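[1] sequence isn't available, so here's the structure alone:
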């Protein structure tokens, strides 16, 4: 299996050719797919990490994808989309489906996820793409004994055996999927289709469609859509017309489509944080290089107090979103029953804070932040590309709405202070081997709430005893904020017909509480994170809490200035809680 160190070394060796800023900028200008870079990642073995096996490590997949995103978001999005397309099979597929798909993913075949439609967007319950069981229509199952090559030299076909739903002959799919990443380039598509004309929560099913097995004329691709960011990505669509697929194309049971999608999103939303983490790494490097290489009125820009504060605050934001991503990614293994909450708040919080950090660094870069060609052109592209990250797999509003729908239960659990302490500590201690991923433990709603937020008062008390004295005032503020959150969440009552705008402030407060808990947990459970330049006197912890609390003034200025010192003298690939400077 590929390690992050291996991948980092490989990609660093191609920064003068395939991954050079000039090459990537030229591809972006021509809106051209990064073929060579994608082949490089295939050859490096990255696709194997998109196969979520029981003994795998989901957090490693996030770290690897971050390593790619640190170079170029278009490349990371174009390649990483295969994980999103394949994930429903890891969640609900049969062992045989998973084994067959795993073989093809490891071989580098692209998989897309066909959810959205031109006229319905993210409103999945309005989807018009249909699947009709051949047995239901009295069709003769034409093609059910056909054997066609799947492109790998293997013969496949529908032998007429029954699927898990009891339908024996197969299905015919009709409709259009649009704004789909890798819709044209993929050989496999996981498609949501209406299997009950009445629709509803049980009216949809998922199908893994092999384009190589479809009869000629039964499907076509739709033109690439021009986009503001990730211009070279294959954002397009496809249409099927009475396309026959075998019975074993059904993923999960008939009628389980929406449930499987919602459970799969619990994984993909966390995976998407890798894109934001990589963007933050890239932006911080560009800003650092600019600040150290430029003088203003005879003074190095890196020595200007305001510049140092901007760098320090952006770096603190980067470490904060890393802490959130780290805890959530490991919780896939240790707290799967809570992922309906964790994935939503993580996906809402990480891209939002990252985009704020990018905006501040763009102001620091000045006119260079707007250039589309070197020097400085890399920032304009990455900032533009990153904006889509807040929309992938549910926008920030969608995720906060998801969180608010569970707020009454979360409020009750917060007042009870109940936590899955074993699962929480296993997620936070990065040296603890992770238990196998068990998709059967994924749930639509979290019965236990959010252990990290519910443990926050106890974590703060522990940190008072074990933490750096310099963090005492910040811990007091954290306790004040969690008390306010407890009161406000207890009073919140969802109303029919939509949520008031004020409710979203409550969701944001809950996200910040989770982020604070992530930082405290990592500090308490990982002694190595208390050493080195970032750990001494709790520098990284104090900086993250300062960002979370929105603190300004003397203490905040001092901590950001100290963090800027580390940024200015540390390779950005090492500026991470995973290791290096930490």
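    Arrived safely. Here the structure is a predicted model, which means the values were calculated and not measured.
[2] going by C-alpha atoms from here, please, whenever you check contacts or count neighbours.
    OK.
[3] which residues of the stretch 451-582 of the chain fall in strands?
    With DSSP state E, counting those that start in this stretch applied, the stretch 451-582 of the chain shows strands at 575-576, 579-580, listed in chain order.
[4] do the chain as well
    In the chain, strands defined by DSSP state E lie at 111-114, 130-133, 148-149, 155-156, 171-181, 188-194, 204-210, 219-222, 235-245, 250-251, 295-296, 299-300, 575-576, 579-580, listed in chain order.
[5] name the residue closest to the centre of the chain, please.
    In the chain, the centroid-proximal residue (C-alpha atoms, centre = their mean) is residue 272; its distance is 1.5 Å.
[6] show the contacting residues for that one.
    Contacts of residue 272 were listed using C-alpha atoms under 8 Å, 6 or more residues apart in numbering, and they are 347, 389, 392.
[7] before we move on, what about residue 147?
    Applying C-alpha under 8 Å, 6+ apart, we find residue 147 in contact with 155-158.
[8] try this one side by side with the last:
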């Protein structure tokens, strides 16, 4: 794979994104309520055409957007990323009716999307999820549902006997019962990509993805107060009705939908982390160049200069791995899961180190409320946990390495 470098149009676009984030998006972010969806900010992302690019561009462009926005406005970056994460399964696996109904509104910033995979007892071990999709056949629309023009997804015979027959008019029904937790944009999203167990005891092979509008009867939720100021909540499903027209992909093959989405977004989580690391590094360069200490500038102390050099080295290494993974995704390489895991792992762990060292070199001023580094310190911790914790990424890397060795023998 060729070494990654930005061409002049990409460099100019990134500079433009940083300016837009600072001048148009950050003021809207500052007016938002922490822990809640900022619809004005999302609408502005749509007005700028950035949300539409989630569906028309590749992984490299996604990473460029997330890194550039994160540098100047982490709230804008997160709002864009959550729209993409929640809506990508619809874009990649939805029926024409599902895509026509939701994707234009997501691109405009008028509909909020969410990706509902994690549960109270199934976070890192996503295949252990327990939200039940209990089968049952009814005639006519399920209670509380409106008919949506379109055709059902699954018309071929199913390999799993416990799955109900899926008819083109959506008369196959399930009732979703259980909980989801740590769901971004919940409970304020307009629709959710929900992963539920359709075949008990089948692990990852018995999970189905559903598109669930927020107004379905029996669907409720609460907000969670988290360290980072993102909109995150828990969802409750009390016999929420879904039909064959709500299935994304194939019955009992929903884990593929989840993993395909994560393989795309994990490198871009790394790009988010790199954007924060670069912001912390630039702030440190400015501070150490101007701060008087011990008869000179802080940068004149060898221990400080070497620390700044180490920060720059690690940031650039993480950045290169992120874009190598994104390029591999866009080129359809076979080792995308390994590269995506490596990119997320290295970049998020690196960003944690960079921000922490930046705080150390700034001293007490970085601990004050409202300081850039105080904000980044709160933001940088979560990416090491969500979309697969660092330990999960190491497990994926090891699994892929051993699988490659076995295949080569």
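    Cool, the structure landed. No experiment lies behind these values; they were computed from the predicted model shown.
[9] got a TM-score for the pair?
    Once superposed, the chains reach a TM-score of 0.85 (TM-score structural alignment, normalised by the length of the second structure), with 385 aligned residues with a C-alpha RMSD of 2.8 Å.
[10] of all the strands of the first structure, which lies closest to residue 266 of the first structure?
    Across the strands of the first structure, the minimum distance to residue 266 of the first structure, taken as C-alpha to C-alpha, is reached by strand 111-114, at 14.7 Å.
[11] where in the second structure does the closest one fall?
    Strand 111-114 of the first structure falls opposite residues 113-116 of the second structure when the two are matched by TM-score structural alignment.
[12] and if you look at stretch 425-438 of the first structure?
    In the comparison with the second structure, stretch 425-438 of the first structure aligns to no range at all (TM-score structural alignment).
[13] just checking, what residue in the first structure corresponds to residue 300 of the second structure?
    Structural alignment places residue 300 of the second structure opposite residue 303 in the first structure (criterion: TM-score structural alignment).
[14] quick one: contacts for the counterpart of residue 174 of the first structure in the second structure?
    Mapped onto the second structure by TM-score structural alignment, residue 174 of the first structure lines up with residue 177. Residues in contact with residue 177 of the second structure, defined by C-alpha under 8 Å, 6+ apart, are 131-134, 236-240.
[15] report the separation between residue 177 of the second structure and residue 217 of the second structure.
    Separation of residue 177 of the second structure from residue 217 of the second structure (C-alpha to C-alpha, to the nearest Å) stands at 12 Å.
[16] ok, the residue nearest to residue 543 of the first structure when sequence neighbours are not counted - how many residues close by?
    Closest residue to residue 543 of the first structure apart from its sequence neighbours, by C-alpha to C-alpha, 6 or more residues apart in numbering: residue 316 at 5.4 Å. By the other C-alpha atoms under 10 Å criterion, the neighbourhood of residue 316 of the first structure contains 27 residues.
[17] show me what residue 316 of the first structure aligns to in the second structure.
    By TM-score structural alignment, residue 316 of the first structure lines up with residue 313.
[18] run a quick neighbour tally on residue 49 of the second structure.
    The burial metric for residue 49 of the second structure, expressed as a neighbour count using other C-alpha under 10 Å, is 14.
[19] residue in the first structure paired with it?
    Structural alignment places residue 49 of the second structure opposite residue 45 in the first structure (criterion: TM-score structural alignment).
[20] what range in the second structure does stretch 269-283 of the first structure sit on?
    The counterpart of stretch 269-283 of the first structure in the second structure, using TM-score structural alignment, spans residues 266-280.
[21] next, the buried residues of that stretch.
    Within stretch 266-280 of the second structure, the residues that qualify as buried are 266-280, counting by 16 or more other C-alpha atoms under 10 Å.
[22] residue 12 of the second structure: which of the residues you listed is nearest?
    Once C-alpha to C-alpha is applied, the member of those that ends up nearest residue 12 of the second structure is residue 275, at 16.1 Å.
[23] picking up where we left off before, so who does the residue nearest to residue 543 of the first structure touch?
    By C-alpha under 8 Å, 6+ apart, the contact list for residue 316 of the first structure reads 540, 543-544, 547, 560, 563.
[24] equivalent analysis for residue 425 of the first structure, please.
    So, once contact is read as C-alpha under 8 Å, 6+ apart, residue 425 of the first structure ends up touching 521, 525.
[25] tell me the most buried of the strands of the first structure?
    When those are scored by mean count of other C-alpha atoms under 10 Å, the highest mean neighbour count falls to strand 250-251 (a mean of 29).
[26] quick one: distance of that strand to the chain centre.
    24 Å (C-alpha atoms, centre = their mean, to the nearest Å).
[27] then stretch 385-396 of the first structure?
    In terms of C-alpha atoms, centre = their mean, the centre of stretch 385-396 of the first structure is found 9 Å from the chain centre.
[28] many thanks, I have nothing further to ask.
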